[in-house]
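Peer 1: compute the structure for the input listed below.
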Amino acid sequence: MTILITGGAGYIGSHCCVTFLEAGHDVVVVDNLSNSRSESLKRVEAITGQTVKYELADIRDRSALEDIMTRYKCTAVVHFAGLKAVGESVAKPLEYYENNVIGTHSLLSAMETVGVHRLIFSSSATVYGEPQFLPLTESHPTGPVNPYGRTKLMVEEMLRDLAASDPKWRFTILRYFNPVGAHSSGLIGENPLGIPNNLMPFITQVADGRREQLSVFGDDYDTADGTGIRDYIHVVDLVEGHLKAHEALANLTGADNCLTVNLGTGNGYSVLQMVKAFERSSNKSIPYTIAPRREGDVVECYADTSKADEKLSWTAQKDLEAMCHDTWNWVCKNPKGYE
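Peer 2: Have a look, this model is predicted:
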């Protein structure tokens, strides 16, 4: 079977390519390289010893998607393509709605035209908004507090409506918590373009001397050390969840043809705990300064992962030490990323 992976040259997408190829699937990647590098796919080939089919295209180009899925005889889609920075979404909401919502509409319309009806969607824990209780279960009320989260929820609703309209559709919605880490080979990892939007790549750029210090956004939250708490998950565990989700699609039928699942570890770590863990792993000092809270950030967020265990037979395997070790290994081997 050939799996279309949108955004497959990106951080999570490239790791997903490795996992699916090693599981015996053919993959074809669609990526417009707006926040990625095609070099990552060459590294995927080096890791797996297999060829990655790649098409430079945008998910908003419906005719291109129809052509690609037809030529490669795709049977399912793993959908990563989209914009993903919370702060940027507050500043540029129209770009986020166009790329994430309209782009997914274009993809689904192309899938309908060519007869591909299976999709795994890269959603986000941001759809929950301010937690009313913890850990977050999939039945927790949704209420995203920023445009990024709202675009993810809109796509989720689109998928649920489509699933209800016709039983031939089968969807798995995966609500990610905070992906970190890198492949153990050190050949692929997170390669942010410009100023990082996520904590771990910012920490690494301080550790390797590219930046003088880390900005910690808020130290007055109601947490043990005053900094925000998140559920960090190793990217290799995360993409293994996608493989399990693909296997589960075959068992989704009738009214149960759209499954929503959290992918996290169930453990929450504060920003300062992450800094200290990385210092231990890298043997580097991470100086930091306290900055004002960022608009759109929640205080604390971590997952209840029991549904993933029950429905996908999946649980995260890698601990915080492995997350930090593999991240630092990637950075040391690729001080300039893919450049």
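
Peer 1: make it CA atoms for all contacts and neighbour counts henceforth
Peer 2: Noted.

Peer 1: stretch 137-144: how far from the chain's middle?
Peer 2: Here stretch 137-144 is found 18 Å from its chain centre; the criterion is CA atoms, centre = their mean, to the nearest Å.

Peer 1: measure it end to end?
Peer 2: 15 Å (CA to CA, to the nearest Å).

Peer 1: buried stuff in it?
Peer 2: T137, E138, T142, P144 (16 or more other CA atoms under 10 Å).

Peer 1: who's in contact with G194?
Peer 2: By CA atoms under 8 Å, 6 or more residues apart in numbering, G194 lies in contact with nothing.

Peer 1: go with 10 Å
Peer 2: Going by CA atoms under 10 Å, 6 or more residues apart in numbering, G194 touches N35.

Peer 1: that one and L259: what is the separation?
Peer 2: G194 is 35 Å from L259, by CA to CA.

Peer 1: next one: Y54
Peer 2: In terms of CA to CA, Y54 sits 29 Å off from L259.

Peer 1: structure for this one too, so we can compare:
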Amino acid sequence: MAILVTGGLGYIGSHTVVELQKSGFEVVIVDDLSNSERFILENIEKVSGTAPVFYPFDLKRRELLSQLLDAHTIEGCINFAAYKAVGESQVIPLDYYENNLVTLINLLQEFKERNISNFIFSSSCTVYGQADHMPIDESAPLKAPESSYGKTKQMGEQILMDFAQAHEKKVSLLRYFNPIGAHPSALLGELPIGIPNNLVPYVTQTAAGIRESLSIFGSDYPTKDGTAVRDYIYVVDLARAHVAALQKLLSETEPTAVDIYNLGTGEGSSVLEIVKTFERANNVSVPYAITGRREGDITIAYADASKAEKELNWKASTPLDQALKTTWAWQQYLESRSANQ
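Peer 2: I've put the predicted structure just below:
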């Protein structure tokens, strides 16, 4: 039996594939390569020693998904297939609703018809909006997200809860905080297409001279240094949480289960702290300029991940400086690879 990993050549997906393989799972990947490149597949094999089965197609094409499921005995799915740029989602919202929700529904229709359970959904802390209390635990009320991207995550969660209840399926909703870093091998990492949407890749590219300067949006937040605070979790720690969540689903005997977990470190770091820690960890400088606040940004968000620690026996353990070192090593790998092509 195999685990289907959609978006498995993406940032979090590729790291999770490696951790699944290390844990003895056979992996089948679907990825349309809209936010990745094929060399990531080769690097997964280099890191893990095992080549996953790979299908390069868009999950909106349900007939191709059906053919895949005819060819493999699938035991469960980890779904990373989604567009994820918050700003872009405001410009092309219909593309986000179509891609992020139609692909999910296609998967669930096939799972329903074939009586497959054990579905893990890549969700986000954006479903909480600006929470009323810190740290944020799973009982915090969900608020209407500012972005169409965030709305697709909230809608996706509701679709999955209805699916689990109506069809007696086991589902896990994993709400990430802010993934950072790269694999220790420097062969896997975040691969932004065009201008990065996330802070750390922009920091890295600025340090490398690809970007002239980093814009820090706002210095007047009610935080210790005036910049926004987030919970930054090392991507390999995050990948291991997916394996733990899958193992729990596979072990549950009740036909219907919906598990919800926050995945973060439990600590908040400001934008300036990220910049300064990156500079110290890698002995490089990052030119930056303070600009005005960015519309839709929240002030502070960090996780209470104690439920995941208790129920999954999982905890984020990688220090911030170590995670940021791997990011710089990944950037250097990309530059070397580009120079040799």
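
Peer 1: for the first structure, what spans make up the helices?
Peer 2: Secondary structure of the first structure by DSSP state H: the helices cover 11-22, 39-48, 62-71, 86-91, 93-96, 103-114, 147-165, 199-207, 235-249, 271-282, 306-312, 320-333.

Peer 1: can you redo the ones you listed as CSV with mean neighbour count and distance to I3 of the first structure?
Peer 2: Formatted as CSV, those follow (neighbours: other CA atoms under 10 Å; distance: least, CA to CA, whole Å):
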stretch, mean neighbour count, distance to I3 of the first structure
helix 11-22, 23, 8
helix 39-48, 18, 15
helix 62-71, 18, 9
helix 86-91, 17, 29
helix 93-96, 18, 25
helix 103-114, 20, 12
helix 147-165, 20, 19
helix 199-207, 21, 29
helix 235-249, 21, 10
helix 271-282, 18, 35
helix 306-312, 16, 19
helix 320-333, 20, 27
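
Peer 1: dump those to JSON lines, plus distance to F171 of the first structure.
Peer 2: Formatted as JSON lines, the helices of the first structure follow (distance: least, CA to CA, whole Å):
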{"stretch": "helix 11-22", "distance to F171 of the first structure": "17"}
{"stretch": "helix 39-48", "distance to F171 of the first structure": "26"}
{"stretch": "helix 62-71", "distance to F171 of the first structure": "18"}
{"stretch": "helix 86-91", "distance to F171 of the first structure": "25"}
{"stretch": "helix 93-96", "distance to F171 of the first structure": "22"}
{"stretch": "helix 103-114", "distance to F171 of the first structure": "11"}
{"stretch": "helix 147-165", "distance to F171 of the first structure": "7"}
{"stretch": "helix 199-207", "distance to F171 of the first structure": "30"}
{"stretch": "helix 235-249", "distance to F171 of the first structure": "7"}
{"stretch": "helix 271-282", "distance to F171 of the first structure": "33"}
{"stretch": "helix 306-312", "distance to F171 of the first structure": "13"}
{"stretch": "helix 320-333", "distance to F171 of the first structure": "29"}
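
Peer 1: out of these, nearest to S124 of the first structure?
Peer 2: S124 of the first structure lies closest, by CA to CA, to one member of the helices of the first structure: helix 147-165, at 6.7 Å.

Peer 1: who are the neighbours in contact with the nearest residue to G254 of the first structure once chain neighbours are set aside?
Peer 2: Closest residue to G254 of the first structure apart from its sequence neighbours, by CA to CA, 6 or more residues apart in numbering: P167 at 5.3 Å. Applying CA under 10 Å, 6+ apart to P167 of the first structure gives the contacts H117, L252, T253, G254, A255, D256, N257, C258.

Peer 1: who wins on neighbours among those residues?
Peer 2: C258 (24 neighbours; other CA atoms under 10 Å).

Peer 1: nearest residue to that residue in space, ignoring adjacent ones along the chain?
Peer 2: C258 of the first structure's closest residue in space is F171 (CA to CA, 6+ apart), at 4.6 Å.

Peer 1: before we move on, what about D95 of the second structure?
Peer 2: S89 (7.8 Å).

Peer 1: roughly how far apart are that neighbour and P255 of the second structure?
Peer 2: 36 Å.

Peer 1: show me what contacts T126 of the first structure?
Peer 2: 86, 142-153, 175-177, 296-298, 301.

Peer 1: ok so, going back, the helices of the first structure: which one's closest to P292 of the first structure?
Peer 2: helix 86-91 (13.0 Å).

Peer 1: other SSEs contacting that closest one?
Peer 2: helix 93-96, helix 147-165 (3 or more CA pairs under 10 Å, 6 or more residues apart in numbering; DSSP states H and E).

Peer 1: ok, average deviation of the shortest one from the second structure?
Peer 2: Taken against the second structure, helix 93-96 of the first structure registers an average deviation of 1.2 Å after superposition, with mean CA distance after the TM-score superposition for the first structure.

Peer 1: what's that helix in contact with?
Peer 2: Counting by CA under 10 Å, 6+ apart, 82-90, 100-103, 146-152 sit against helix 93-96 of the first structure.

Peer 1: at 7 Å what do you get?
Peer 2: L83, S89, P147, Y148, T151 (CA atoms under 7 Å, 6 or more residues apart in numbering).

Peer 1: the residue nearest to D95 of the second structure and S148 touch, don't they?
Peer 2: Yes: with contact defined as CA atoms under 7 Å, S89 of the second structure counts as touching S148 (5.3 Å).

Peer 1: circling back to that earlier point, between the helices and strands packed on helix 86-91 of the first structure, which gets nearest to Y338 of the first structure?
Peer 2: helix 93-96 (25.5 Å).

Peer 1: from the chain's centroid, how far away is the closest one?
Peer 2: 18 Å.

Peer 1: got it, and stretch 137-144 of the second structure?
Peer 2: Here stretch 137-144 of the second structure is found 19 Å from its chain centre; the criterion is CA atoms, centre = their mean.

Peer 1: distance of the residue nearest to C258 of the first structure from V114 of the first structure?
Peer 2: Relative to V114 of the first structure, and taking CA to CA, F171 of the first structure is found at 17 Å.
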